[in-house]
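S.K.: Here's a sequence, model it:
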Amino acid sequence: MLRTPSPSSLYGLVDMGSNGIRFSITDLSPATARSLPTVYQDREGISLFDAQYSTGVKGPIPQETIDEILASLNKFKTACADFSVPTTNIRVLATEATRTAENSVDYRRQIKEATGWDVDLLPKEAEGRIGAMGVASSFAGVEGLVMDLGGGSTQITWVIAKDGHVQTSSKGSISFPYGAAAMTRRLAELDSSSPEPKSRHKLHPHVKSAREELQEEMKAQFQQAYDDLDLPDSLQEKAKHGGLNLYLSGGGFRGWGYLLMSHHRVCPYPIPIINGFCVTKRDFQQTAEISTLAAEESVFRISKRRAAQVPAVAFLVNVLVEALPMIQQVRFCQGGVREGFLFDTLEAPTKALDPLKAATAQYGTPSAAEISALLWDGLPGENHLDRSLPGTLTPSFVRAVADMMYLHLPLPKETRSLAALHAPVTGVLASAHGVSHTDRALLALTLSSRWDGDIPPPHDNFKARLCSVITHQEAFWTNYLGALAYLVGTVYPAGNVDAKHPRLKFSARWADGLGKKGLSQGVVLRLRCRQDDPMTCPMALNSLVHELEKVGKKKNRVGGEHGYGVPIQVEIDRDLL
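M.R.: I've put the predicted structure just below:
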């Protein structure tokens, strides 16, 4: 049952960044706060950085820009009143563009007079720490380097977020004047003041261009920052063996992420959410291809202004990868000042929750824990055959399945599977913060398989693309877990389990001697049920058991005949009293 948030748990937040202003109302009720569920959001594409350079040189924020911002703030004030957000729960946060503005004091005074709100002007050190918290909020766990690319500057630090505790460098973030807008302006100035490349090379073949000098300057500063951040031993060990994760936030990097998404091997990419999108270092550095794409095509979530900054971001990306070769995987984050500020208010036990589990908790039946335990018992563990489930199928993930598996019950039968497929991607979980793309794909495919129904075209293509985001092994187990959930959902149609008198129990193990010729290793599922219950009589169970065993047929392997799949054998014991 969907829960209505209490007004006292709602928080209104304004994030006045360099490249835009974000408005949001978030529900921080303890049960769901970890996923930072947003009940209202808006954005104004007002660049405080560009506004200060509207005459070509830096000046004060123009009054017409201030007036536009005041109108937006009063609009948000009305929205907060409509949602009954307590005035004590509304904050206005400002970062570098406001902090360094010539008329910062007057600008903030006008906001106070127009709205009654004080502006919290974040010091550079606090901005870096809150930015790191924003990255920590974006994943179930974080361990690696973090960079935030704003309009005027970029910051770098390291973060380790685990079990509800967030560690970062004691020196905070190291900031550089290499923001997306600032770099666009600087490169344009260099190009306009430099001689033509051909004549320069003809006269001075060994003289470095202004761009090359800037590249060396930036590379040296990134390398020095890496040394100055004093990485803990665990990260230094990862850097030497296997490489580090790089977590990216800020509008400039998110724009780069959307361009990479549009150029992905799975095309069109099925999950239009930047948070949790991951690429390898090699894919991250496709600067020539991505620059061409931004110049020639209209790309989802890439405005003309953002497209104009792409060459500058490409320049930064090339320098970054050259300066920090230990980077192996790049992960994009939605988390910024807004998310970091809210995440920082949470208690450590709340921060430690799995964001997927927190996001789905409100949809579970009162017996969701019992159903989750039942589903988990239906999955085999490790054994002497060295077989095991993929590491992504965790108890928390299975609990999320249990929470969501009755949500679409009221829908017409022919729409349930399709609605369930979209729920984690563009449906009720789309705004859940911190959920990885892998978890979204796994949950979508599992919930779709939970219902008896095919996916109609053209949505079958969407399902195939979701399968391509994960491994063949993971896709197979979503089919199995979905079929298992279908059986459980049929035996318990309302999702209510009487723990003293259960209708059903599972145990599963890996076994030899399965398959048509008895030569394969697979899973034996032992199903114990009540002899006198109409829900578990042979006529009720036989078709459900058939669907489970069909998952393991050779023709249903994921990836074709030579793809992944294991035989499934169900044994039924009618010995429950």
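S.K.: C-alpha from now on. contacts and neighbour counts both.
M.R.: OK.
S.K.: so residue 101 touches residue 61, yeah?
M.R.: Yes: in this structure, residue 101 is within contact of residue 61 by Cα atoms under 8 Å, at 6.8 Å.
S.K.: Of those two, give the one with the bigger neighbour count.
M.R.: Set residue 101 next to residue 61 and count neighbours by other Cα atoms under 10 Å: residue 61 wins out with 23 against 18.
S.K.: which residues touch that one?
M.R.: By Cα atoms under 8 Å, 6 or more residues apart in numbering, the contact set of residue 61 is 48, 51-52, 101-103, 107.
S.K.: Please apply the same query to residue 122.
M.R.: Counting by Cα under 8 Å, 6+ apart, residue 122 touches 93-96, 99.
S.K.: Can you tell me which of the residues you listed are buried?
M.R.: 93-96 (16 or more other Cα atoms under 10 Å).
S.K.: ok, so of those, who is nearest residue 393?
M.R.: Ranked by distance to residue 393 (Cα to Cα), the buried ones among the contacts of residue 122 are led by residue 93 at 38.7 Å.
S.K.: Contacts for the helix or strand containing the closest one, please.
M.R.: Using DSSP states H and E, residue 93 maps to strand 90-94. The contact list for strand 90-94 (Cα under 8 Å, 6+ apart) reads 11-17, 117-122.
S.K.: re the thing from before, let's have the buried ones among the contacts of residue 122 in a markdown table, adding distance to residue 456.
M.R.: Shown next, in a markdown table, are those (distance: Cα to Cα, whole Å):
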| residue | distance to residue 456 |
| --- | --- |
| 93 | 46 |
| 94 | 48 |
| 95 | 48 |
| 96 | 50 |
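S.K.: Second chain to compare with the first, below:
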Amino acid sequence: MREYAPGRLQDVRPVAVVDIGSNSVRLVVYESLSRAPTTLFNEKILAGLGRGVGASGRLADESVAMAKAALVRFRKLCDQIGVFDIRVLATAAVRDAENGADFIQEVEAILGEPVHVLSGKDEARYSAHGVMSGFWRPDGLVGDLGGGSLELVDVKGKEIGQGRTFPLGGIRLEEDSGGDVAVAAKIASQALAKADWLEQGQGRDFYAVGGTWRSLARLHMTQTGYSLNVIDHYAIPATEALEFCRVIAHSELDTLDSIDVISKQRRPLLPYGAVVLEQVLRKVRPTRIVLSALGVREGLLYEMLSSEDRDKDPLKVACRELALLRSRSPAHCEELIVWTDRVFEALGIEETEEEHRLRKAACLLTDIGWRAHPDYRGTQSMSVISNAAFIGIDHPGRAYLALAVFYRYAGLVEEALSPRIRELASSRLMERARILGCVLRVAYLVSAAMPGIILRTSLFQRGDDLVLSLPQDLADLDGSRLRKRFFRLAKIVGLSNALTEVAQK
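M.R.: Predicted coordinates:
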């Protein structure tokens, strides 16, 4: 029987994916099968199964032994965690090796589960679905760089377009080029030359998937002093990424600034990942590169969902889960969505579709800091939100959520506000975060975070006055503290006065 754990969702069962790649063998256990999957446990070993396959045609004995030892441990971990569904995937190295079938038999004996050896087409589809899972309405080309192959596929919303697999994985390219980066660049250029359909990505986003490309992005992020330590949705203008790739491909890695952020095991493949990305950028000519933390594994989970669950907004799903785990009343957070809809309409505050979506998410998160000391609720919530494992949201959106909840707790006090978070948000998002924070500060003094109260009130504009109307049985909630916050809200929306009144029956 599972121990009751208030910090975990109840009545859900963990699922696991064992991913046997050309470079790494990884176990990821997810808390549940969800539109916004949360990682419960994650471990990998760089077994290098793909190393030498191009030359010998076989998986090396040492790599096989390392992988099998890891899989024995992974099976035991799944039993301890109580995983009810284990999916096992194998990619290019196992697919291409002449002793791959023997290895698969041994893996199935260890794990007690069938191994799904992915074709290149399968890998491209799962990668595309991984990006669809992690991005809200993506539009561009997905590139998934592994150790043995590169998958490129077109995505737009929920539609998967043309795709293809190329023999340009980091390990394979290193071996095929004889360790010569210049030769590797020529191989990559020639492999992509005839794929004219890639030009459909011009002027759109390029979604980069895979450990080597994530390492490149981590290095770029560190060198540029970026404000947020979150890889998912990290975006680099294509022209800047192209120059960065040239530097990485033709430099002594150990002399590069901030190279210590990349593990020594990962570093040898960085130049080859940079070479491939450079050639892809030349061919595709996207506007920017956007990093995805989700790939094949999450694409598999996405395919396991019902069509109804696939249609859900992953950001709202994640925020509702956090509200359930951390707020005093999840129902009250839901009520705030409806109430702020009315308030923003009454105040004539225009929102784009994305801003409207973000405001709903902020309402769900607005009470997650209540257990902290009052002096630190704002800064603690800002830190949690800006670094949370959310998907379906870009970095300016994260900043908006973090700022809105910070202002809800701290008021419009800028001293404790992180300048690194503030610089991610546009002036427009900053303004809307400030307004929402002030609106929520009023709401919480009326409701005390309890459901069934706030929707019985109304807020509207009468001439130059901002009016908060309370029903007669809630008239005693009026007071100096509420009026002070309400007056501050009036000022920030450009009104001269704030009034509270009791509604007539």
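S.K.: what about the equivalent of residue 491 of structure 1 over in structure 2, how many neighbours?
M.R.: Structural alignment (TM-score structural alignment) places residue 491 of structure 1 against residue 446 in structure 2. Residues within reach of residue 446 of structure 2, counting by other Cα under 10 Å, total 19.
S.K.: Can you name every helix or strand that the strand or helix carrying residue 446 of structure 2 contacts?
M.R.: Element membership for residue 446 of structure 2, per DSSP H and E: helix 427-447. Here helix 427-447 of structure 2 touches helix 330-346, helix 395-410, helix 480-492, going by 3 or more Cα pairs under 8 Å, 6 or more residues apart in numbering; DSSP states H and E.
S.K.: would you turn those into a markdown table with distance to residue 296 of structure 2 and mean neighbour count?
M.R.: Formatted as a markdown table, these follow (distance: least, Cα to Cα, whole Å; neighbours: other Cα atoms under 10 Å):
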| stretch | distance to residue 296 of structure 2 | mean neighbour count |
| --- | --- | --- |
| helix 330-346 | 33 | 19 |
| helix 395-410 | 23 | 26 |
| helix 480-492 | 46 | 17 |
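S.K.: Would you reformat those as CSV and include distance to residue 7 of structure 2?
M.R.: Converted to CSV, those look like this (distance: least, Cα to Cα, whole Å):
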stretch, distance to residue 7 of structure 2
helix 330-346, 15
helix 395-410, 21
helix 480-492, 33
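S.K.: Quick one, which of those gets closest to residue 125 of structure 2.
M.R.: It is, among those and with distance given as Cα to Cα, helix 395-410, at 26.1 Å.
S.K.: Can you check which part of structure 1 the following helix or strand past the closest one sits on?
M.R.: Sequence order places helix 419-422 as the next helix or strand after helix 395-410 of structure 2, per DSSP H and E. Helix 419-422 of structure 2 corresponds to residues 464-467 in structure 1, going by TM-score structural alignment.
S.K.: what's the spacing between the matching stretch and its chain's center?
M.R.: Stretch 464-467 of structure 1 sits 18 Å away from the centroid of its parent chain (Cα atoms, centre = their mean, to the nearest Å).
S.K.: mean deviation of that stretch from structure 2?
M.R.: Compared with structure 2 after fitting, stretch 464-467 of structure 1 deviates on average by 1.1 Å (mean Cα distance after the TM-score superposition for structure 1).
S.K.: List the buried residues for that stretch?
M.R.: Quick answer for stretch 464-467 of structure 1 (16+ other Cα under 10 Å): 465-467.
S.K.: do stretch 26-37 of structure 1 as well
M.R.: Under 16+ other Cα under 10 Å, the buried positions of stretch 26-37 of structure 1 are 26-29, 32-37.
S.K.: Can I get the buried part of the contacts of residue 61 of structure 1 as one PyMOL selection?
M.R.: Entered in PyMOL, the line below selects the buried ones among the contacts of residue 61 of structure 1, by 16+ other Cα under 10 Å:
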select buried, resi 48+51+52+101+107
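S.K.: Please dump the buried residues of stretch 464-467 of structure 1 into CSV; it should also carry distance to residue 136 of structure 1 for every row.
M.R.: What follows is those, written out as CSV (distance: Cα to Cα, whole Å):
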residue, distance to residue 136 of structure 1
465, 28
466, 26
467, 27
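S.K.: corresponding residue for residue 152 of structure 2 in structure 1?
M.R.: By TM-score structural alignment, residue 152 of structure 2 lines up with residue 156.
S.K.: Now that match. Nearest residue, chain neighbours left out?
M.R.: Nearest residue to residue 156 of structure 1 in three dimensions, chain neighbours excluded: residue 147, at 4.5 Å (Cα to Cα, 6 or more residues apart in numbering).
S.K.: Helix, strand or coil: sort out the one you found for me.
M.R.: Following DSSP: H, G, I helix; E, B strand; the rest coil, we place residue 147 of structure 1 in the strand state.
S.K.: Could you pull up the residues touching whichever residue in structure 2 pairs up with it?
M.R.: Here residue 147 of structure 1 is matched to residue 143 in structure 2, going by TM-score structural alignment. Residue 143 of structure 2 sits next to 127, 150-153, 206-209 when contact means Cα under 8 Å, 6+ apart.
S.K.: buried set for stretch 151-164 of structure 2?
M.R.: Going by neighbour count (16+ other Cα under 10 Å), the buried part of stretch 151-164 of structure 2 is 151-155, 158, 160, 163-164.
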